[in-house]
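Novice: structure for the following, please:
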Amino acid sequence: MKQIIQDLKDGNTILEEVPAPLVKPGQVLIQTSRSLVSLGTERMLVEFGKANFLQKARQQPDKVKEVFNKVKTDGLQPTVNAVFNKLGQPLPLGYCNVGKVIAVGKGVEDFAVGDRVASNGNHAEYVSIPKNLVAKIPDNVSDEEAAFTVIGAIGLQGIRLANPTFGETVVVVGLGLIGLITAQLLKANGCQVIGFDYDSAKVALAESLGITSVNPGEGNDQVAFVNSFTNGVGADAVIITASNKSNEIISQSAKMSRKRGRIVLIGVIGLDISRADFFEKELTFQVSCSYGPGRYDEAYEQKGQDYPLGYVRWTEKRNFEAVLNAIDSKVIVVEPLITERVPLDQYESIYGDMSGSKSIASILVYPEKSGEPKRAITISSNVFEPGKGTVGIIGAGNFTSAMILPCLKKTKAKLKFISSSGGLSGTTLAKKYGVAQSTTDNSLIFQDSEVDLALVTTRHNAHAKMVIEALKSGKNVFVEKPLALNQEELDAVVEAYKESGKTVSVGFNRRFAPLAIQMKKALGSGDTPMNIIATMNAGLIPPNVWVHDMEVGGGRIIGEACHFIDLITYLSGSKVKSVCMNAMGVNPEENTDNATILLKYENGTNGVINYFANGSKSYSKERVEVYHQERTLIMDNWRKLKGFGFKNFSSASSGQDKGHQNQFNLLIDSVQKGGSPIIPMDELVNTTKASFAAIESLKLGAWVNVD
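Specialist: As a prediction, the model looks like this:
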């Protein structure tokens, strides 16, 4: 299928060929017929992509600060690599999509194949969209009219926040696409509406729709006009839909408001607010969040958990439906807003010069298609043979892009497949790293007789399932940590492993770091107990991110602290016997990422893992201390190692190397030569069980044995 993307590195807008997505549980697969180009939002993205690095930095000063902090802790080269990796990820454009449903995911009951629907899907021939971001189109509403659904919902949400009543005067600042629809909705609500815009054509269009409109550029004073229109009262509410970096808009909005008036921001403007303007009139100011309640809520959008109508009357989905009903009943008209209709393959006529465009709404028209969409595309015609380290990668996220593929390219691995859920990220990486095929169908990897190694880098809740499927397909498998999220999953993995005769590897890369190997060498091979303290200054991750969801990410102890359980296992040469975990200030039943884990090992080693998320990002992220036989090792952030009390060792240093490259060198060599797994399976299982035991210990308030 074809999809429009924005290259953030060089600024090009591209019509990319990518594999079509499979429908996911809780989602519907839509074949697109029309999509609407939101010139305001998409112009900003395109212009950001075309900006040079200095201009990009000026637009995002908060990101620049993060970069400087990363340089301090991780060094210059890793930081530069991370920045270029981020800029190398293309951005899918568009969020106003219309089409027909061609497949319905598990758990979806409100839609059927053949339904015409509007959604926030991208400019792509096929999109898979969660059910709470999709609305059915009334029979009398055309696909072109329905393409205004999401834009209309943005305006409608701003109106709901302004809460206008019949007869109030509301000013709409900016008569672009959102502004024109917002003004119509306000008029239908019984409001006196005034629109301001510096584009005479937009002002004329608004006038033709019955909106009192003014062009301040023609000498009209906005504040004076509003005062005259309202007989000196001022506007009851101002809704700002403009996009302009000037602070003048917010100042003018305050001055034209009545006492205790309301100002709602939908657009993007300068926000240097004068206290005097707001203080004297007791004005309220609020920023509207996109389409309505539910936006950016993982439970609502991705898991399909609706808000009860009795408590949240207007969610984003119900706002979609309200806009469609308004179009159906001709309460608002959108046909006059359409400036042009452009076939998808002529997209450059829209995106070629967006900065100078006077268009209101541009509609992309998609070709009609029949049959099943392609779920794989060929990037290169390389030849592959079984037993030669042929790899199929499942997952094309940030870690795959930033770490796994750069490492694999330095090995003898033969990269045949990369799979991604949407198709775009996998295709981008396939082109960059010479992967032969990009797909959205994992079964192609499992069924391919030439693939020796399935490499799984998906979200954590898919790990065990993918490992089992790979093993049953006769593949060796590498999975990023964790191996499983619960004991039931782990038991199923172990059973599949025993029956397969293949190897399982988990991404516990720390043990392969040069400084970890140096530590192991310095400590010697004797099976004597030691004290080991590993501290992870993990950094804050917002609570709504998926890693904290116990069903999806497993929490950061199971999902990340397992790294250090494995590292202590490696350094001590023993396995975990029992675990006790204490957490900072939380209910034992809650998830945590601020905890101390105590580990008893079979050989008497005492391990302590401090996993903290409340420290400074400017401090070293990882530190390991080992106390053994009147000797001490201190490792700082995988860059420096100091030894005290050793006869033949005092210090070592390294570019920040956490062992990823060495891990993949050994992994590919093992697959090609059929040798032993890079980490023994019993250690992988023990580490995984120990992470489960840590969570159980917190709940019980006691030590938990690891069987």
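Novice: going by C-alpha atoms from here, please, whenever you check contacts or count neighbours.
Specialist: Fine.
Novice: what about the strands in the stretch 351-500 of the chain?
Specialist: For the stretch 351-500 of the chain, strands defined by DSSP state E, counting those that start in this stretch occupy the ranges 361-365, 376-378, 390-394, 414-419, 437-439, 453-456, 476-479.
Novice: let's see this one next to it:
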Amino acid sequence: MRQLAQYQDGRLELQDVPTPMPPPGGILVQTTCSVISPGTEKMKVEQARMSLLQKAKARPDQVKKVLDTARTLGWKSALEKVRNRLESPSPLGYSAAGIVIAVDELNTRFRIGDRVACGGAECAFHAEMIAVPDLLAAPVPEGVEDWQAAYTTLASISMQAVRQASVQLGDRVLVLGQGLVGLLATSLLRASGARVLVADYAETRLDTALTLGAERTVNPGQSSLPDAVRDWTGGDGVDAVLLCVGGRGNEAADTAITCLRDRGVMVIVGIYDAELSWKIAYMKDIQVRYSRSYGPGRYDPQYEWGGRDYPIGYVRWTENRNFDACLQLMKTGQLPLAPLTTRRAPFTDAVSVYDALMQPGNTDIGVILDYGNSAPLLPTIAPQTDLSGSSFGASSPDNSSFSPPSSLHVLGAGNFARTMLLPHLKGNLPLGTIVNATGLSARHVKEKFGFAQAEADAAEVFKHSGDALMIGTRHHLHAPLVLQGLAARQHIFVEKPLCLTREELTQIDTAMASTQGSLMVGFNRRFAPATVALKQHLAAIPGPKTLAYHVFAGPLAPDHWYANVEESGGRVLGEACHFFDYACHLLGRPVQVMAQSIGRPAFPDSVTAQIAFADGSSAQILYSAEGDQAYPKESFRLFASGFVAECENFQKLTLYRNRKRNAMAYTSKGHAEEMAAWLAFLKKGGDHPLAYPEARQSMVLTFAVLESLRQGGAVAV
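Specialist: Take a look at the predicted model:
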């Protein structure tokens, strides 16, 4: 299928990418129409065409992330991550309509052939096929054409803004800015019984606003907007202002507040970084509200991708209910869209359409891309791979003979795999299939690293018995995919954690007992040059040892996928397992652990674990989300007989022995060395670089830490 791709140098291309699979509980849609949002999407293209310096000034938050990465991984890794980001294509589009052509077995709302409106910048792309979760799709009623339904997501943004304004019948509302979202808001306000005054600098948009029901229009470049508002309201001021503009500063906000009545409401709808003048806002005692996208549920992965709807008695208008409401208004004619639609073009002309939108003086408002589909096509994709792990196949023959794999397949094409793992494998092993849910990413990785093919479904990969398999998906898929790979006698590398439950670990134990494949977990710190040097010194030092390992993980952003515990397992299981493994690597077999978290959260992100080992050694792992960014992310001290070692971010190792201090510098946290060790095993067999019992021991310790947190006491490992 074809999809519109944008590169960070501003290039736009129509690319052939793998057909996506319906997400769990979702649907696969053959797109018939999608809408280009000139405001948001033009901004994305403009930002992409900026120089690196301009990008840095526009996104200081991203610069900070690069600096943090450089501090913990070194500048080489940080720059490689930046390079990967810049050369990776990204999708465009977030409002579309089409016909359902495949339905996941967990979905009960939709059937093949249903017409649907779809939303979401994560899925409703400008593409011939889109894979959409249940609550980001809504059925299109009879009487609503596909081109109209394609506006649903954009209309829902405006509807949510109107709801945030708490508009009542007869209220007087000013809509500042008459771009696509502002014009839709004007139409919805009129449908709700409000009186509407609009302001914009473009006369053509003001004319369109009158067509949609605005009572009065003002061009601030030609006359005073506050004077017009005073005249229109008899000196009272408007009840609410919808600020549908972009940019930053205080000019638009101050104008809006000036136009408000005492205790009026200002709703910020667009990407506007408001700076409020304190005195004018304070004296009017105004309310400032932000309108977040399509409504409640937006950016909540449990709602959007987990399918967990909010009870209507508690949340009357969710984003999906806003979708339905907008479609109903389209059906009744109360939301006219023809006046907004200034251009319709075939999807095949998408690149030239964007080029036209970027030209100075372009006056387009709503732009429809038409895909030329009038009837659903039968999907030509295989059924989605069963990830239940309930069947592992027949027992394999003797495992003593080793045959090098003919090729490597990769599941998951995220930035970590592209930056930290695949560069060390390219050219060392034939690359077979790259699988990723996002077709653009799969195609990009295929072209960059030289994979034979790109797919969106993993089923094909497991047909290649005895091949090598790398798993870099989100954590909840690790164990199911490992089980399928072992059943296919594949040699597997899986990023940590190996699994999320003890039950999954037991299933993997069973599979490992009967497979001719192999399994390696991505505990890279074992392979870091600093670790190798330290282990060489420890080999000559008898007796128990003490390890104190401190990790400043930093606060977790609420929208980070790690915050979705069902996918990640939480930070202790999903990331702190690294450091429990490291303690095992240095000190041997753990026998008991006592863990404590800060406060009593359901899923802690800060934990201290005191671990006892069989030889009398002990380790304290302090993993904290609290701290200061100037402090190193990882540091540890190890005490032994006549010996002390200090390490910071695996870049600096200092050894104290015989009253002498020896400092050594390194540049790797072990990813390159880890891949080299795995490659050596894949080519020649022999001893595995990280035997399964060792990786399993680290996972058992991690589960014991979680059990200790639940019980509030020491737990045997």
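Novice: returning to what we had before: dump the strands of the stretch 351-500 of the first structure into CSV; add mean neighbour count as well.
Specialist: Shown next, in CSV, are the strands of the stretch 351-500 of the first structure (neighbours: other CA atoms under 10 Å):
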stretch, mean neighbour count
strand 361-365, 22
strand 376-378, 20
strand 390-394, 27
strand 414-419, 27
strand 437-439, 28
strand 453-456, 28
strand 476-479, 24
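Novice: any chance of these in TSV, plus distance to residue 340 of the first structure?
Specialist: Listed next are these as TSV, based on distance: least, CA to CA, whole Å:
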stretch	distance to residue 340 of the first structure
strand 361-365	5
strand 376-378	32
strand 390-394	40
strand 414-419	36
strand 437-439	34
strand 453-456	44
strand 476-479	49
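Novice: quick one: which of those strands is nearest residue 49 of the first structure?
Specialist: strand 361-365 (20.6 Å; CA to CA).
Novice: count the neighbours of whichever residue in the second structure pairs up with residue 300 of the first structure for me.
Specialist: For residue 300 of the first structure, the aligned residue in the second structure is residue 303 (criterion: TM-score structural alignment). Neighbourhood size, residue 303 of the second structure [other CA atoms under 10 Å]: 20.
Novice: thinking again about what came up before, among the strands of the stretch 351-500 of the first structure, which comes closest to residue 501 of the first structure?
Specialist: strand 476-479 (8.8 Å).
Novice: other residues contacting the closest one?
Specialist: Residues outside strand 476-479 of the first structure that contact it (CA atoms under 8 Å, 6 or more residues apart in numbering): 452-457, 463, 467, 470-471, 502-507, 671.
Novice: distance of the match of residue 300 of the first structure from residue 510 of the second structure?
Specialist: Per CA to CA, to the nearest Å, residue 303 of the second structure is found 35 Å from residue 510 of the second structure.
Novice: which of the contacts of strand 476-479 of the first structure are buried?
Specialist: 452-457, 463, 467, 470-471, 502-507, 671 (16 or more other CA atoms under 10 Å).
Novice: for residue 579 of the second structure, what are its contacts?
Specialist: Residue 579 of the second structure makes contacts with 549, 621, as judged by CA under 8 Å, 6+ apart.
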